[in-house]
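1. pasting the sequence and the predicted model now:
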Amino acid sequence: MTHELLSLLLVTTIVVTDNALLAGLLLPYLSRSDKLRLTAAVAIAIAASQAALAVGAQQLLKLYIFRLAAIVILFWMAIETLRLTPPTRSISLWKSFWKVSSYTVVGNVDNMIWLGTSVHRNALYLMLFSLLTVPIFIAVALLLSYECERHRWVVFLGAGMPAWAGVSLLLDTPFALSVLPIYLLWVHIVLAACVVVIGLLLSRVRMWP
């Protein structure tokens, strides 16, 4: 029992950190106080829903429409990440909350599946561990967001995260498995790179300090 709980805590911490990395890339340009409030709200929302998502994500991915939608959203997120620019007008915190929360959940659906395999009968502990790791989520997301604002090249690496996750879901579809029954890492890398390149071409991203 103790071993299961320690494993669940470790997996939860890894998943929360990965979720925070994606959320940090999606956070809009805001004042420090607004960004902190937004990040805290997103962290709590994801922690509260994580147990249900971990249990249900595997079943959802069996639905072809959901998988297709997840792939499209992930690829769009990679492109959208490259288009983030300093705001020219005020940003709605409410709209930003729904955007960052929903994109983070969809973007890390593969993590939810992995977390679901570690839950077993410890759903209550998963909820507890998810809440306990909220400070980790906030710290990692804010750190990455500030680094993206200071160093534009970080965004290029960040765009590769949803692109990689989208390709992972794509390669696991029946059509892809019929064409490529054996997983090849170089194919995964090339396809993810193509998504990022397309994003660069469409967004005409510029480097700002």
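-> Cool, the structure landed.

2. from here on, just use CA atoms for contacts and neighbour counts.
-> Noted.

3. could you pull out the strands for the chain?
-> With DSSP state E applied, the chain shows no strands anywhere along its length.

4. other SSEs contacting the lengthiest helix in the chain?
-> For the chain, the helix with the greatest residue count under DSSP state H is helix 32-61. Using 3 or more Cα pairs under 8 Å, 6 or more residues apart in numbering; DSSP states H and E as the contact definition, the elements that helix 32-61 packs against are helix 64-81, helix 93-107, helix 109-119, helix 123-132, helix 134-150.

5. residues of it that come out buried?
-> Along helix 32-61, these residues count as buried under the neighbour rule (16 or more other Cα atoms under 10 Å): 35-36, 38-48, 50-51, 53-55, 57-58, 61.

6. could you give the angle of it to helix 93-107?
-> Orientation of helix 32-61 against helix 93-107 (axes from the mean of the first three to the mean of the last three Cα atoms, to 10 degrees) gives an angle of 40 degrees.

7. so helix 32-61 versus helix 123-132, what angle?
-> Computed with the same axes, to 10 degrees, the direction of helix 32-61 lies at 150 degrees from that of helix 123-132.

8. by how many degrees do helix 32-61 and helix 134-150 diverge?
-> Direction vectors for helix 32-61 and helix 134-150, defined by the same axes, to 10 degrees, enclose an angle of 110 degrees.

9. and helix 32-61 with helix 64-81, angle?
-> Comparing the axes of helix 32-61 and helix 64-81 via the same axes, to 10 degrees yields an angle of 150 degrees.

10. what distance separates helix 32-61 from the middle of the whole chain?
-> Averaging C-alpha positions (Cα atoms, centre = their mean, to the nearest Å) puts helix 32-61 10 Å from its chain's average.

11. got the angle between that helix and helix 109-119?
-> Here the directions of helix 32-61 and helix 109-119 differ by 70 degrees (the same axes, to 10 degrees).

12. can you list the helices and strands packed on helix 32-61 in a markdown table and add mean neighbour count?
-> Formatted as a markdown table, the entries for the helices and strands packed on helix 32-61 read as follows, by neighbours: other Cα atoms under 10 Å:
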| stretch | mean neighbour count |
| --- | --- |
| helix 64-81 | 20 |
| helix 93-107 | 18 |
| helix 109-119 | 21 |
| helix 123-132 | 18 |
| helix 134-150 | 20 |
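
13. okay, pairing it with this:
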Amino acid sequence: MDWGMIAGILNIIVINLVLSGDNAVVIAMASKGLPEEYRKKAIFWGAALAVVLRILLTFLVALLLRVPLIQLVGGLLLAWIALKLLYPEKETKNMEEATDDFKKVLFTILGADLLMSLDNVLAVAGASQGNFYLLVFGLLLSIPIVLVGSTFLSNLLSRYAWLVYVGSGILAWTAGKMIVEDKSVGPFLEHLPISEYLVPLAITAIVILVGKWIRDRALAAEGS
């Protein structure tokens, strides 16, 4: 029995449960305002995009690691998406509006999937330690996690509106972690105690507070 292989498999399972959960959150949040038919399509295509992007990024991971500030820029963009997902969705009145909203949702999911898939690929590539079969296992495992997770979370979000803040907070925390882990940013944070927690916490707080302020103003304007 190869205990190294078993340890690698367990490590990849944990990584996928944590990081694929982020993809499921953004798909569920972005699609929650769509009509049922379009919501199911958004979940399916969002999960498919997440998997395709991970496959592509797996082959490009060595090249991507050479790009300066890639995690910093990715983290800032993901924080913006986390904030944007707190905006109240407008009620869809006809099929044309539903189609337009569906396209916008797919673009939002595509952007978030691209940013978070990079984080997932880097983690899985490190856990697989060059083992091709473990790498493939990690990619295949992400499919059911994203698909089932986003469907489950979408149903929860439609029942409990306050969960949008939890979902946005999770994405904002992930954004903060990406920024801290950027090799160009790390040296500037060395003097700051527990910066690996303070920076994500600060970004999460800013996103939720600003998002709530914008959301409350928009809802008040609609009600007046």
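-> Okay, I see it. Because the structure is a prediction, the values reported are computed rather than measured.

14. which among the helices and strands packed on helix 32-61 of the first structure is found nearest to Gly24 of the first structure?
-> helix 134-150 (4.0 Å; Cα to Cα).

15. what span of the second structure lines up against that closest one?
-> Aligning helix 134-150 of the first structure against the second structure (TM-score structural alignment) gives residues 143-159.

16. how about residues contacting that stretch?
-> Residues from elsewhere that reach stretch 143-159 of the second structure (Cα atoms under 8 Å, 6 or more residues apart in numbering): 16-17, 20-21, 23-25, 27-29, 31-32, 40, 43-44, 47-48, 51, 163-164.

17. could you do stretch 61-76 of the second structure as well?
-> When contacts are defined by Cα under 8 Å, 6+ apart, stretch 61-76 of the second structure is touched by residues 115, 118, 121-122, 174-185.

18. can you give me how far it is from the chain middle?
-> For stretch 61-76 of the second structure, the separation from the chain centroid amounts to 16 Å (computed by Cα atoms, centre = their mean).

19. quick one: terminal-to-terminal distance for that stretch?
-> Using Cα to Cα, to the nearest Å, the span of stretch 61-76 of the second structure from its first residue to its last is 20 Å.

20. mean deviation (superposed) between the match of helix 134-150 of the first structure and the first structure, please.
-> Taken over the aligned residues, the distance from stretch 143-159 of the second structure to the first structure averages 1.8 Å (mean Cα distance after the TM-score superposition for the first structure).

21. do stretch 54-61 of the second structure as well
-> Here the mean offset of stretch 54-61 of the second structure against the first structure after fitting is 3.5 Å, by mean Cα distance after the TM-score superposition for the first structure.

22. right, and the helices and strands packed on helix 32-61 of the first structure - which one's nearest Ala159 of the first structure?
-> Ala159 of the first structure sits nearest to helix 64-81 of all these, at 4.4 Å, using Cα to Cα.

23. count of neighbours near the counterpart of Arg83 of the first structure in the second structure?
-> For Arg83 of the first structure, the aligned residue in the second structure is Tyr87 (criterion: TM-score structural alignment). A total of 18 residues lie near Tyr87 of the second structure under the criterion other Cα atoms under 10 Å.

24. how close does the residue nearest to Tyr87 of the second structure when sequence neighbours are not counted sit to Asp2 of the second structure?
-> Taking Cα to Cα, 6 or more residues apart in numbering, and ignoring the residues beside it in sequence, Tyr87 of the second structure has Arg215 as its nearest neighbour in space, at 5.3 Å. As judged by Cα to Cα, Arg215 of the second structure and Asp2 of the second structure stand 53 Å apart.

25. can you check Ile27 of the second structure too?
-> In this structure, Ile27 of the second structure and Asp2 of the second structure are 37 Å apart, going by Cα to Cα.

26. re the thing from before, dump the helices and strands packed on helix 32-61 of the first structure into a markdown table; add distance to Leu6 of the first structure as well.
-> Below are those laid out as a markdown table (distance: least, Cα to Cα, whole Å):
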| stretch | distance to Leu6 of the first structure |
| --- | --- |
| helix 64-81 | 30 |
| helix 93-107 | 24 |
| helix 109-119 | 10 |
| helix 123-132 | 10 |
| helix 134-150 | 17 |
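
27. to Val195 of the first structure, which of those helices lies closest?
-> Judging these by Cα to Cα, what sits closest to Val195 of the first structure is helix 64-81, at 6.7 Å.

28. mean deviation, the closest one versus the second structure?
-> Mean deviation of helix 64-81 of the first structure relative to the second structure after superposition (mean Cα distance after the TM-score superposition for the first structure): 2.1 Å.

29. what sits against Leu115 of the second structure?
-> Leu115 of the second structure makes contact with Gly74, Gly75, Leu78 under the criterion Cα under 8 Å, 6+ apart.

30. can you find the partner of it in the first structure?
-> By TM-score structural alignment, Leu115 of the second structure lines up with Val106.

31. what's the distance between its match and His3 of the first structure?
-> 29 Å.

32. over to Glu147 of the first structure?
-> Using Cα to Cα, we find Glu147 of the first structure at a distance of 36 Å from His3 of the first structure.

33. now do Ser178 of the first structure
-> From Ser178 of the first structure over to His3 of the first structure the distance is 39 Å, taken as Cα to Cα.

34. which one's more surrounded, those two?
-> More neighbours surround Ser178 than the other of Ser178 of the first structure and His3, with 11 against 8 (other Cα under 10 Å).

35. need the counterpart of that one in the second structure.
-> Ser178 of the first structure is assigned Phe188 in the second structure as its aligned equivalent, the criterion being TM-score structural alignment.

36. before we move on, what about Asp18 of the first structure?
-> Here Asp18 of the first structure is matched to Asp22 in the second structure, going by TM-score structural alignment.
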